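In: Give me the fold of what follows.
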Amino acid sequence: MNHSQATWLHIGAGSFHRAHQAWYLHRLLQSGDHSWTLALGNIRDDMTPLLQALQRQNGEYTLETVDPAGVREYERIKSVSRIVDWDADLAALTAAGAEASTRIISFTVTEAGYYLDHHFKLDQSNPDLAADLKGDSKRTIYGAITAILKARQANDAGAVTLLNCDNLRHNGERFRDGLLQFLELRGETPLRDWAATHTASPNCMVDRITPRPVPAVAERVLASTGVKDEAAVMGESFIQWVIEDHFIAGRPALENVGVEMVESVLPYEEAKIRILNATHSCIAWAGTLTGLNYIHEGTVVPAIRQMAYDYVTEDVIPCLSPSPLDLGKYRDVVLDRFSNPHIQDSNQRVAADGFSKLPGFIAPTINECFARGKTPHATAMLPALFFRFLQRWAAGQLPYQYQDGILDEAATRAMLADADPVKRFAADPMLWGKGAGTPELENVLREALGKVDAWLAAA
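Out: Next up is the predicted model:
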């Protein structure tokens, strides 16, 4: 690797990046390794107030962490050395990404931000993606990265690693598939060929619970550190990052600050997505249905905790065994993390994007159980909870606004208004893949809905 200072550009200025990737790079700087500098930008203007606050603070902000015992620690994060101003054409972001010194571009745009169907083909019906495909805008990660790669190719800026840091199975491969399809659909075949040889997209697994910041975080930061911080962020004390060591233009020595560099991230990723992410959604949907606001509240309700425990124990662990991880121990650690009352992680945040999470986190276990000749009674409780959650949404009875990047409101309302909505729900190939429309799936969902109804009646 060239040890002159290289740039790591991150796209997605939300809390997670600032509590996770930026924290690791901060630790590297603190160790005396100044070979990399971090730039931060965003595709959409919703983060402009935050970016402006960071600009006023020279990119610095305070990270508050809290462990299950309630011990809070405060650290001033100084890794973000450059804020990329947002503009509608993403001109500044494109210019930053096209610099020869930029060797890594990472991004966090949520699971819904990749617009992939169950065959991993781009959903061209999405209006943002359709506009980017026409070249009318740059509202998706594909539009933004295409502009950057085009400028890199023109500038002869060299190879770059494109690092997906979202909770998406095979996240590097999925993004790369989407990007190459996007370029093909745009008729950018020479750029597609250039990208195929001048970029790498390693898979990685990221983990740290990071709630949306509330005013109380800044208040605690001020009280504890004396710093008035407009960009304070908080997260749990637990943190993990596992990355496949397949970088094309050099990388920081992340292994020196606790990042696990591996040949294949697959077993870690599967455990995290199915045990942590799916269980998180289960608790959020169940908690919402019983009038709770926070994840920790649901996790300590015996019936909800049992649902989550049974889902992992009865169905996920058999699907993922053998594994290099102790899956039973991982399950218990996850449930303990979720029960931390000091995180104040909202059901609204975790319940979001169900139309991406159901096929991504939950349907694979259902389909694999059926393939092994086992009926996934425990796993079916999760989509049953989501189905009842959607009915509350359609009736205007949720206590908050449901946020879902790929929600087709008209189609979902039509499904719920059908003479047999469960049959229609079970027949949706976007949700269930190869299991869609089978009598086995429909039957286990009906059985699970009966159990959910009985539980709600007794709750």
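In: From here on, just use CA atoms for contacts and neighbour counts.
Out: Fine.
In: List the contacts of the closest residue to Val316 other than its chain neighbours.
Out: The shortest distance from Val316 to any residue other than its chain neighbours is 6.4 Å, reached at Thr365 (C-alpha to C-alpha, 6 or more residues apart in numbering). Thr365 makes contact with Arg274, Asp315, Val316, Cys319, Pro376, Thr379, according to C-alpha atoms under 8 Å, 6 or more residues apart in numbering.
In: To check against the first, give me the structure of this:
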Amino acid sequence: MEHYKLNSGNLNKLSAGVSIPKYNRENVKTGIVHVGVGGFHRAHEAMYLDQLLHDESNANWGICGVALLNFDQKIYNTLKDQDGLYTLVVKELDGTLTKRVIGSIVEYLFAPDSPKAVIDKMAHPDVKIITLTITEGGYNLNEATGGFNFDNPQIIHDSKNTDSPITIFGYLTQALKLRKEQNTAGVTILSCDNIEGNGDVTKKMLLSYIEFAQPDLLDWVKDNVSFPNSMVDRITPATIPADIAELKEVSGIEDQWPVVCESFQQWVIEDEFIAGRPNLEAVGVQFVKNVAPYEKMKLGLLNAGHSVVGILGSLMGYSTIDEAVTDPNIGTFLANYLDVEVTPILRDLEGMDLTAYKQTLINRFSNIYIKDQIDRICSETSAKMPKFILPTVQEQLKGDKAISLASFVIAAWAVYSLGFNEKKEAINIKDALQETLLAQAKLAQEYPKNFLELEEVFGNLSKSEIFSDAFAKAYQNIVSFGVEKCIIELNNNLLIEK
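Out: Sure thing, here's the model as predicted:
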């Protein structure tokens, strides 16, 4: 089989088993600027837009991808070398690979090299939507107060160096200021991150920054920018060298950074687009008045479920999600957690069969062809825990309902934060609060409740005697008997009623 580097000139040389863009990419205009061109964006939003662009009436909705951080140099270089093209490889449950070259990213900018170019592009009249995948930690939220973290040195830098911002807030503020000065129409800022009320959070954080840094812009933004909430869902593991090699071997495509993902995809968005939007419903996107119930379902079931499997699986020595969830003890624990502690807090889900959805989740986690790395799932758990698991604990506590399984997972996280699994192997922990977590985890060895004193994660939850006692008991049991024996005992506990 002949091999071809992926670029515009070689598109028509690719094998018949690979779908390619059938539209003229030179005729596509940028209508969307996306910040954070990682694997998820390329498996999700960019994929939806690629589908839509096959209808020539949508040619004004191409994407300009922005690599915001120095860390993003590699993805920028890859997109530049490949004319914005990349291969999306969908791994079905039966092992079938569906390969498709995505062409919706028609421009790409590296912000550290040219902040002005990014600001100008965000302010361009053709741009109607700015979308974000900047991870939970990118929103600069102070978990303890729920407000904006004004002490962040990068925020202080942006407020004093408006022409060379570092954070998303600095860029957005300068772009919106330029839109105002040029009398350009408003714009929609759409978060695609796993944060409950992501649009509301984006609005609150951005307006807080603008009030602090450029208060004279505040009223214009309130009148001319919309912030719809959205719920996104598609498991997208990090690309590994084997994925690159396999694509080259089976399809002849030399792609520096393909994206692999599962077949499941979902996008639910509140229909609040102040400057217009593409007709994404034509490719399966669901537009609703209120996304909150669907978002709560996804965060509490899928995202929390991922964290549950990741933390427990890591301690037991597993390296991928499929390995961990197919351990019958972990799989049963997960099903119990979803049924007993999460499902009771979910409501107003018209058209959703929760029983079927939960089974679908377990099937998705079990996909042996995805090989989602546990260290990816467990990365930045300090930012994920307050979004995925703690809201369930708080609601269950209000109703005097079961919290023993969530408490056990959090206790397991405290043990995990010491940096070793139960086989005495080092855990690859990736977390902005890694040093702080380690310090608290060491203190917990003397007195377990010390771990809960980390207010930026737990807020005032440590003041709940019911929760802190359940946590301490779970912690002591894990230390005494090991995770697996504890899980078996919890699974067999006749007090757990479904």
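In: re earlier: please pull up the equivalent of the residue nearest to Val316 of structure 1 in structure 2.
Out: Taking TM-score structural alignment, the alignment pairs Thr365 of structure 1 with Thr392 from structure 2.
In: now that we have the contacts of Thr365 of structure 1, which one has the most neighbours?
Out: Counting neighbours by other C-alpha atoms under 10 Å, Thr379 leads the contacts of Thr365 of structure 1 with 28 neighbours.
In: Can you tell me the element it falls in?
Out: Element membership for Thr379 of structure 1, per DSSP states H and E: helix 377-394.
In: again with Leu40 of structure 1
Out: Going by DSSP H and E, Leu40 of structure 1 is in strand 36-41.
In: mean per-residue distance, that strand to structure 2?
Out: Mean deviation of strand 36-41 of structure 1 from its aligned counterpart in structure 2 after superposition (mean C-alpha distance after the TM-score superposition for structure 1): 1.1 Å.
In: Pull up the aligned stretch in structure 2 for that strand.
Out: Strand 36-41 of structure 1 corresponds to residues 61-66 of structure 2 when matched by TM-score structural alignment.
In: tell me how far that stretch is from the chain's mean position?
Out: Taking C-alpha atoms, centre = their mean, to the nearest Å, one finds the center of stretch 61-66 of structure 2 at 19 Å from the center of the full chain.
In: ok, and what's touching that stretch?
Out: Contacts for stretch 61-66 of structure 2 (C-alpha under 8 Å, 6+ apart): 28-37, 46, 49, 53, 104-111, 118, 278.
In: one more time with 6 Å, if that's ok
Out: Applying C-alpha atoms under 6 Å, 6 or more residues apart in numbering, the contact partners of stretch 61-66 of structure 2 are 28-35, 37, 104-109.
In: ditto for stretch 284-295 of structure 2
Out: Met231, Trp267, Val268, Ile269, Glu270, Asp271.
In: How about stretch 354-368 of structure 2?
Out: With C-alpha under 6 Å, 6+ apart as the test, stretch 354-368 of structure 2 has contacts from Leu93, Asp322.
In: sorry, back to before: mean per-residue distance, the very next helix or strand once past the strand holding Leu40 of structure 1 versus structure 2.
Out: Downstream of strand 36-41 of structure 1, the first helix or strand assigned by DSSP H and E is helix 48-56. Once superposed with structure 2, the aligned residues differ from helix 48-56 of structure 1 by a mean of 1.8 Å; criterion: mean C-alpha distance after the TM-score superposition for structure 1.
In: Measure the mean distance from the helix or strand that comes right after helix 48-56 of structure 1 to structure 2 post-superposition.
Out: Sequence order places strand 61-66 as the next helix or strand after helix 48-56 of structure 1, per DSSP H and E. Superposed on structure 2, strand 61-66 of structure 1 shows a mean distance to its aligned partners of 0.6 Å (mean C-alpha distance after the TM-score superposition for structure 1).
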